[in-house]
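Chemist: pasting the sequence and the predicted model now:
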Amino acid sequence: MLKLGDSLPEFIGTNQNGEQIDSQNLKGKKLVVFFYPKASTPGCTAEACNLRDNYSVLKEKGFQLIGVSADSEKRQKNFSEKYELPFDVIADEDHDVINKFGVWQLKKFMGKEFMGIVRTTFVFDENGICIQVIDKVKTKDHAAQILE
């Protein structure tokens, strides 16, 4: 998993509208990349909506936001439209972006082990250097964690 001081990985992802998001075009701005397990599930919806509701404050502070999950482009589009998300969500079905950040890991739930996305948020400065890793995401108060 990426850690403090690491550089923003190079990636090209596809957003909810089928548009390419190239990490090379994201430098020069503060960037928040948040990974969530599955669009439209309760925790992921709470997290995305908290970021949506605080988007103007985050934007005022100079942050650009991008969400990433292994969902399809269609599922990301439905998620984005249903909850009126003002930021891009990347459909990473092939796990390219997920693997570059190191968030596809062994998880345990109700006694079962499986591979999946570990809910994690990375904050990068204008030079593309990781300045914050949030691995204990509070889905209903996530914007406050980023702004701390």
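Modeler: Arrived safely, thanks for sending.
Chemist: make it CA atoms for all contacts and neighbour counts henceforth
Modeler: Fine.
Chemist: excluding chain neighbours, what is closest to the most centrally placed residue in the chain?
Modeler: The chain has F34 as the residue nearest its centroid, 2.0 Å off, counting by Cα atoms, centre = their mean. Spatial nearest neighbour of F34, excluding adjacent residues (Cα to Cα, 6 or more residues apart in numbering): T121 at 4.1 Å.
Chemist: and the one you found, that's in a strand?
Modeler: Yes. Read with DSSP: H, G, I helix; E, B strand; the rest coil, T121 is one of the residues of a strand.
Chemist: mind listing what it touches?
Modeler: V32, V33, F34, F35, V133, I134, D135, V137 (Cα atoms under 8 Å, 6 or more residues apart in numbering).
Chemist: quick one: which of the residues you listed has the most company?
Modeler: F35 (25 neighbours; other Cα atoms under 10 Å).
Chemist: surely that one meets V133?
Modeler: No. Counting by Cα atoms under 8 Å, F35 does not reach V133; the two are 11.4 Å apart.
Chemist: comparison target below:
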Amino acid sequence: MLEIGTKAPDFTLLDQNGENVSLNDFRGKKVILYFYPKDSTPGCTKQACAFSELNPHFIEANAQIIGISKDSVASHKRFEQKYQLPFILLSDSELEVIKSYDVWKEKNMYGKKVMGVVRSTYLINEDGVIEKTFEKVKAADNPKQMLDELNG
């Protein structure tokens, strides 16, 4: 994970609507930047739906939720529509942002070593500085954990 107190690497990726989105677009807001392995899998769906349910509270706290995976724009669009997700999903099929945020790691899947996204979340402040990091988060608990962090 990147170090707390360092500037979060800026990026520009396509969202679920095929629009360019940059981290810098959210200066002046806190950003909940969460990395997840794959659209429509059980854990990722639990996490996204929990963020969705709590989204009004994040808006109240002047925070933007952004989810990033290596899935395609089309996959993100289907995921968003199926679960009516009210926040931004970004496609990083080239793994550039995923690697720059140090969440592409060796994992153990069914006894096999594979490379993949480790479910991780960054809390980035209004100035684009990393305030908190959370690695290997529990999908269902992470949204409430992040809301608690915002509300101190």
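Modeler: Cool, got the structure. Just so you know, these numbers come straight off a predicted model, no measurement behind them.
Chemist: where does the TM-score land?
Modeler: For these two chains in superposition, a TM-score of 0.96 is obtained (TM-score structural alignment, normalised by the length of the first structure); 148 aligned residues with a Cα RMSD of 1.0 Å.
Chemist: so who does G43 of the second structure touch?
Modeler: Here G43 of the second structure is in contact with A139, A140 (criterion: Cα under 8 Å, 6+ apart).
Chemist: on that earlier part again, shared neighbours of F35 and V133 of the first structure, anything?
Modeler: Joint contacts of F35 of the first structure and V133 (Cα under 8 Å, 6+ apart) are T120, T121.
Chemist: still on that earlier bit, let me have the contacts of T121 of the first structure in TSV, extended by distance to D6 of the first structure and secondary structure.
Modeler: Below are the contacts of T121 of the first structure laid out as TSV (distance: Cα to Cα, whole Å; DSSP: H, G, I helix; E, B strand; the rest coil):
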residue	distance to D6 of the first structure	secondary structure
V32	14	strand
V33	14	strand
F34	16	strand
F35	17	strand
V133	11	strand
I134	14	strand
D135	16	coil
V137	20	coil
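Chemist: check which residues of the longest helix along the second structure are buried.
Modeler: Determined from DSSP state H, the single longest helix within the second structure is helix 42-60. For helix 42-60 of the second structure, a neighbour-count test (16 or more other Cα atoms under 10 Å) marks G43, C44, T45, K46, Q47, A48, C49, A50, F51, S52, N55, F58 as buried.
Chemist: so T14 of the first structure sits in a strand?
Modeler: Yes. Assessed by three-state DSSP, T14 of the first structure belongs to a strand.
Chemist: what about it, distance to E148 of the first structure?
Modeler: Distance from T14 of the first structure to E148 of the first structure, counting by Cα to Cα, to the nearest Å: 30 Å.
Chemist: ditto for L26 of the first structure
Modeler: From L26 of the first structure to E148 of the first structure the distance is 22 Å (Cα to Cα).
Chemist: these two: which has the busier surroundings?
Modeler: Each of L26 of the first structure and E148 has its neighbours counted (other Cα under 10 Å); L26 has more, 16 against 5.
Chemist: where do the helices of the second structure begin and end?
Modeler: Using DSSP H, helices in the second structure cover 42-60, 73-83, 96-100, 142-151.
Chemist: G111 of the second structure: which of the ones you listed is closest?
Modeler: helix 42-60 (19.2 Å; Cα to Cα).
Chemist: quick one: contacts of stretch 131-138 of the second structure?
Modeler: 1-5, 118-125.
Chemist: reformat those residues as CSV; add distance to A74 of the second structure.
Modeler: Output for the contacts of stretch 131-138 of the second structure, formatted as CSV (distance: Cα to Cα, whole Å):
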residue, distance to A74 of the second structure
M1, 28
L2, 29
E3, 33
I4, 33
G5, 35
V118, 22
R119, 21
S120, 23
T121, 23
Y122, 25
L123, 27
I124, 27
N125, 30
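Chemist: quick check: of those residues, which has the highest neighbour count?
Modeler: I124 (27 neighbours).
Chemist: now check the first structure for the residue matching that residue.
Modeler: Mapped onto the first structure by TM-score structural alignment, I124 of the second structure lines up with F124.
Chemist: fine by me, thanks again.
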